[in-house]
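Enquirer: A structural model of the following input is requested.
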Amino acid sequence: MKRREFIAATAALLLSPAVAQEIRRRIGLLFVNELPPAWQSAWLDGLRNHDWVEGKNLTFEYRFARSQDRLPAMAAELVAVGADVLMAGNPQAAVALKSATASVPIVFVGVADPIRIGLVNNLARPGGNITGLATFVPGQFISKQIEILRELVPTVSKIAVVANPGNAIHKFVLAEELPQAAGKLGLNFVIVEAATAEELDTAFAAAAAQQPDAIVPFGDPLTLRNAPQVAALAAKHRLPAIYLSREFATPAGLISYGPDYPDLFRRAGGYVDKILKGNKPSELPVEQPTKYELVINLKAAKELGLTVPPTLLARADDVIE
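Expert: Predicted structure coming up:
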């Protein structure tokens, strides 16, 4: 074969669809904690549903900060490695990535109010380089959780809330949504704060000292990472608790009600697919959950001397015996 023919044949091969398919796109992922196995599996399934497979046409760059103060440096690292798409698994990570780049596309998952914390302009047309999946409709969710808790504990009048002062969304909920819920439902709230695992013990003890009827640990990377500890503390102080996800109720927690997180992570694969195929994040609407999960732990209820109403059991997606 002549040299010119060889070069032409090689060029044709490189441009063929089969070879182009093997070109690996790079996804940079920023989290505070490792994903629970069910969430990770759903994320990979969501990508495979669109023919994106790690090791075939995708390469992942994971960063797990463990603490919030490490997020900005890790966000900068992911931008520097040349990721085609960046993904954030919680509000703090999303804010860090948005601060690190105004050009690389970003997909977030697990952000309760992306407008209030400055990630997007509005849900329908996010603007900028970021879009994704919100966890719930602001202004309504806490009231819904508390209504469910009151079905289980009808006499509840004072509720303790565990919030993370480093979570911007918690600040908005405490300042706006909680007072609205107090007026609407006729309740008093006791606020305690924890930013570290060690502070969780102190926060629960401080809450218990004020003799609430129940407790609501807000969803956060801190409480998720320490879910067994959080559930154990609620049991130790004999406080009925409602949590945001099944990761709390499955080991020992009383009840959880929140978005189906695996479903959100599965749907995130569709966002990544669209962006890798040329869609702009600014034109992809922020979506909200379509599935919510109610999980009830009957063993935990029995230990607290609570009887779960049949109407609540009938609505449960999962009942732990």
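Enquirer: could you use CA atoms for every contact and neighbour count after this?
Expert: OK.
Enquirer: my read: Tyr271 touches Val107, true?
Expert: Yes: assessed by CA atoms under 8 Å, Tyr271 is found in contact with Val107 at 7.1 Å.
Enquirer: find residues that contact each of these two.
Expert: By the contact definition CA atoms under 8 Å, 6 or more residues apart in numbering, Tyr271 and Val107 are jointly contacted by Gly132.
Enquirer: now do the helix or strand containing Leu149: which elements does it pack against?
Expert: Per DSSP states H and E, Leu149 falls inside helix 141-152. Counting contacts by 3 or more CA pairs under 8 Å, 6 or more residues apart in numbering; DSSP states H and E, helix 141-152 is packed against helix 178-185, strand 242-243.
Enquirer: buried residues in the longest one, which are they?
Expert: Of the residues in helix 178-185, those with enough neighbours to count as buried (16 or more other CA atoms under 10 Å) are 178, 180-182.
Enquirer: again with stretch 119-133
Expert: 119-120, 123, 126-133.
Enquirer: and the gap between the residue nearest to the spatial centre of the chain and Ala235?
Expert: Closest to where the C-alpha atoms of the chain average out (CA atoms, centre = their mean) is Gly110, at 2.9 Å. Going from Gly110 to Ala235 by CA to CA, to the nearest Å gives 27 Å.
Enquirer: how about the helices in the stretch 201-321 of the chain?
Expert: Applying DSSP state H, counting those that start in this stretch to the stretch 201-321 of the chain gives helices spanning 221-225, 227-236, 246-249, 261-276, 298-303, 310-315.
Enquirer: nearest to Leu200, out of these?
Expert: Of all the helices of the stretch 201-321 of the chain, it is helix 227-236 that lies closest to Leu200, at 7.4 Å by CA to CA.
Enquirer: for the closest one, packing partners?
Expert: Counting contacts by 3+ CA pairs under 8 Å, 6+ apart, helix 227-236 packs against helix 197-209, helix 246-249.
Enquirer: Val161 belongs to a strand?
Expert: Yes: with DSSP: H, G, I helix; E, B strand; the rest coil as the criterion, Val161 is part of a strand.
Enquirer: what distance do you get for it to Lys184?
Expert: Distance from Val161 to Lys184, counting by CA to CA: 17 Å.
Enquirer: so which of the helices and strands packed on helix 227-236 is the most surrounded?
Expert: Highest mean neighbour count among the helices and strands packed on helix 227-236 (mean count of other CA atoms under 10 Å): helix 246-249, with a mean of 25.
Enquirer: gap between it and the chain center?
Expert: Mean C-alpha position of helix 246-249 versus that of the full chain (CA atoms, centre = their mean, to the nearest Å) differs by 13 Å.
Enquirer: repeat that for stretch 287-301.
Expert: Distance of stretch 287-301 from its chain centroid, counting by CA atoms, centre = their mean, is 14 Å.
Enquirer: now the other sequence, so there's something to compare against:
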Amino acid sequence: MALKKLFIALTCMLCLCCGASSASAAGKLVAAVLTSDMERYRDAYRSFLKALAAKGYEEGAVEVVTQTPNPDPISWANSVRKFDAIKPDLLVTFGAPVTLAAKQETSGIPVVFVDVYGPVETGISRSMSQAGGSLCGVSSKVPVATLIKAMGDIRPIRTLGVLYNTREAGSILQLKEVKRVAAQQGFAVVEANVSSAAGLDTALTYLLGRADCLFVSESSVIGRGFDRIVRKATDARVAVISLTPGSSERGALVSLEISPTEQGQLAADYASKILSGRKPGELPVYTPRKVDLVLNMGVARTLDLHVPFKALSAATRVIK
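Expert: This next block holds a predicted model:
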């Protein structure tokens, strides 16, 4: 118990230094780990806290301690191990990489995962009807084929370049799905692995010299360089497409986006159930209900692309 109190105090100090939210309360203990300091995870985390408080788990009823480790396997595992040592009532994981670490490193702690692309395909969940074990959570998977079709309605894709990260399960899965669609539709795929920021420029030079469209996959490392990716792609007259929330606002031509706010709300629903005694492994995996196909007309004009009415009418949100 003394170790648990000491760790909570140290973690709360760390959260304050990093700007993370925490509550000082004497009730249930909830630990949260974000795969990285990405906007999508921060938004989902804030939404989670707000929705959890609305369900009665607010200050005085729950204490939340948070860590946002460096985006690498060792840091993800270390953060999870620290929380496993103090046995919180619930562990909430944001993103597939840290969720996989939680599945491997925890011993019986209930886990609610958030914003995980393909929980079954990445080996996190046994099925969509029951995650199994001590896990349950929220999928962020949306169909890659829908995104590629939307791009194809504007300009046919001959060669699609893919930026991905071998360290992140969701990124690898998105690459596989792009290749599957390419085999069905007959376009070529060229790929570049970016597992560290240092490799981004080399990867972009390689892809932009070969591709007429660029798919930016889900990745903490790649996401940090998104503005640079868009700038270089625009200079090369190459359109960017992505499944990353907020990517069209940052310069992608087309994006298919889940709502991080909804992800946090759905996770809070499961958290409240588990804190009230439900077993996580018996619960189905939530799937996204709010999905936007976003088209940035300003980018289309910059790239001198004509957007036909078919493509425009398919978009659920248009950025002028």
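Enquirer: which of the helices and strands packed on helix 227-236 of the first structure sits closest to Val79 of the first structure?
Expert: The nearest among those, by CA to CA, is helix 197-209 at 29.9 Å.
Enquirer: residues in the second structure matched by the closest one, start to end?
Expert: Counting by TM-score structural alignment, helix 197-209 of the first structure pairs with residues 197-209 of the second structure.
Enquirer: just give me how far that stretch sits from the chain centre.
Expert: With CA atoms, centre = their mean, you get 22 Å for stretch 197-209 of the second structure.
Enquirer: Thr311 of the first structure -> the second structure?
Expert: By TM-score structural alignment, Thr311 of the first structure lines up with Lys310.
Enquirer: quick check: that match vs Ile258 of the second structure, distance?
Expert: According to CA to CA, Lys310 of the second structure and Ile258 of the second structure sit 22 Å apart.
Enquirer: and these two? Which one has more around it.
Expert: Ile258 (25 against 11; other CA atoms under 10 Å).
Enquirer: mind listing what that one touches?
Expert: For Ile258 of the second structure, the contact set (CA under 8 Å, 6+ apart) comprises 140, 142, 243-245, 288, 290-292.
Enquirer: which contacts among these does the first structure share?
Expert: Retained in the first structure (both residues aligned by TM-score structural alignment, their matches' CA atoms under 8 Å) from the contacts of Ile258 of the second structure: 140, 243-244, 288, 290-292.
Enquirer: neighbour-wise, which of the residues you listed leads?
Expert: Greatest neighbour count in these, by other CA under 10 Å, goes to Leu243: 26 neighbours.
Enquirer: was I right to think that one contacts Leu253?
Expert: No: using CA under 8 Å, Leu243 of the second structure is not in contact with Leu253, being 11.5 Å away.
Enquirer: please say which position in the first structure Gly137 of the second structure maps to.
Expert: Here Gly137 of the second structure is matched to Gly132 in the first structure, going by TM-score structural alignment.
Enquirer: re the thing from before, ok, of the buried residues of stretch 119-133 of the first structure, which one's closest to Ser282 of the first structure?
Expert: Gly127 (4.0 Å).
Enquirer: run through the residues that contact that closest one.
Expert: 120-121, 281-283.
Enquirer: could you dump those into a markdown table and include distance to Gln229 of the first structure?
Expert: Below are the contacts of Gly127 of the first structure laid out as a markdown table (distance: CA to CA, whole Å):
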| residue | distance to Gln229 of the first structure |
| --- | --- |
| Val120 | 34 |
| Asn121 | 37 |
| Pro281 | 38 |
| Ser282 | 40 |
| Glu283 | 41 |
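Enquirer: shared with the second structure, which of those residues?
Expert: Under both residues aligned by TM-score structural alignment, their matches' CA under 8 Å, what those keep in the second structure comes to 120-121, 281-283.
Enquirer: does the equivalent of Ala88 of the first structure over in the second structure count as helix, strand or coil?
Expert: Alignment note (TM-score structural alignment): Ala88 of the first structure maps to Thr93 of the second structure. For Thr93 of the second structure, the assignment made with three-state DSSP gives strand.
Enquirer: count the neighbours of Thr93 of the second structure for me.
Expert: Count around Thr93 of the second structure with other CA under 10 Å applied: 29.
Enquirer: ok, it touching Thr99?
Expert: Yes: using CA under 8 Å, Thr93 of the second structure is in contact with Thr99, at 5.4 Å.
Enquirer: which neighbours do those two have in common?
Expert: Phe113.
Enquirer: now what about stretch 66-76 of the second structure, what contacts it?
Expert: 11-12, 14-15, 20-22, 31-37, 79, 97-98, 101, 167, 220-221.
Enquirer: in ChimeraX, how would I select just the buried ones from those?
Expert: In ChimeraX, this line selects whichever of the contacts of stretch 66-76 of the second structure come out buried by 16+ other CA under 10 Å:
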select :11,12,14,15,20,22,31,32,33,34,35,36,79,97,98,101,167,220,221
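Enquirer: list the contacts for the counterpart of Ala77 of the second structure in the first structure?
Expert: Matched by TM-score structural alignment, Ala77 of the second structure corresponds to Pro72 in the first structure. With contacts defined as CA under 8 Å, 6+ apart, Pro72 of the first structure is in contact with 96-97, 99-100.
Enquirer: now with 10 Å?
Expert: By CA atoms under 10 Å, 6 or more residues apart in numbering, the residues touching Pro72 of the first structure are 65, 92-93, 95-100.
Enquirer: chain center to the host helix or strand of it, what's the gap?
Expert: Secondary structure assigned from DSSP H and E places Pro72 of the first structure in helix 71-80. Remark: helix 71-80 of the first structure is offset 20 Å from the chain centroid, using CA atoms, centre = their mean.
Enquirer: could you do stretch 97-109 of the second structure as well?
Expert: Counting by CA atoms, centre = their mean, stretch 97-109 of the second structure is centred 17 Å from the centre of its parent chain.
Enquirer: go on, stretch 249-257 of the second structure?
Expert: Taking CA atoms, centre = their mean, the mean C-alpha location of stretch 249-257 of the second structure is offset from the chain mean by 15 Å.
Enquirer: and stretch 66-79 of the first structure, by the same measure?
Expert: On CA atoms, centre = their mean, the centre of stretch 66-79 of the first structure falls 17 Å from that of its chain.
Enquirer: for it, buried residues please.
Expert: Residues of stretch 66-79 of the first structure classed as buried under the neighbour-count rule (16+ other CA under 10 Å) are 68, 71-72, 74-75, 77-79.
Enquirer: ok, so of those, who is nearest Glu303 of the first structure?
Expert: Gln68 (35.3 Å).
Enquirer: look at Leu30 of the first structure and tell me its secondary structure.
Expert: Using three-state DSSP, the structure places Leu30 of the first structure in strand.
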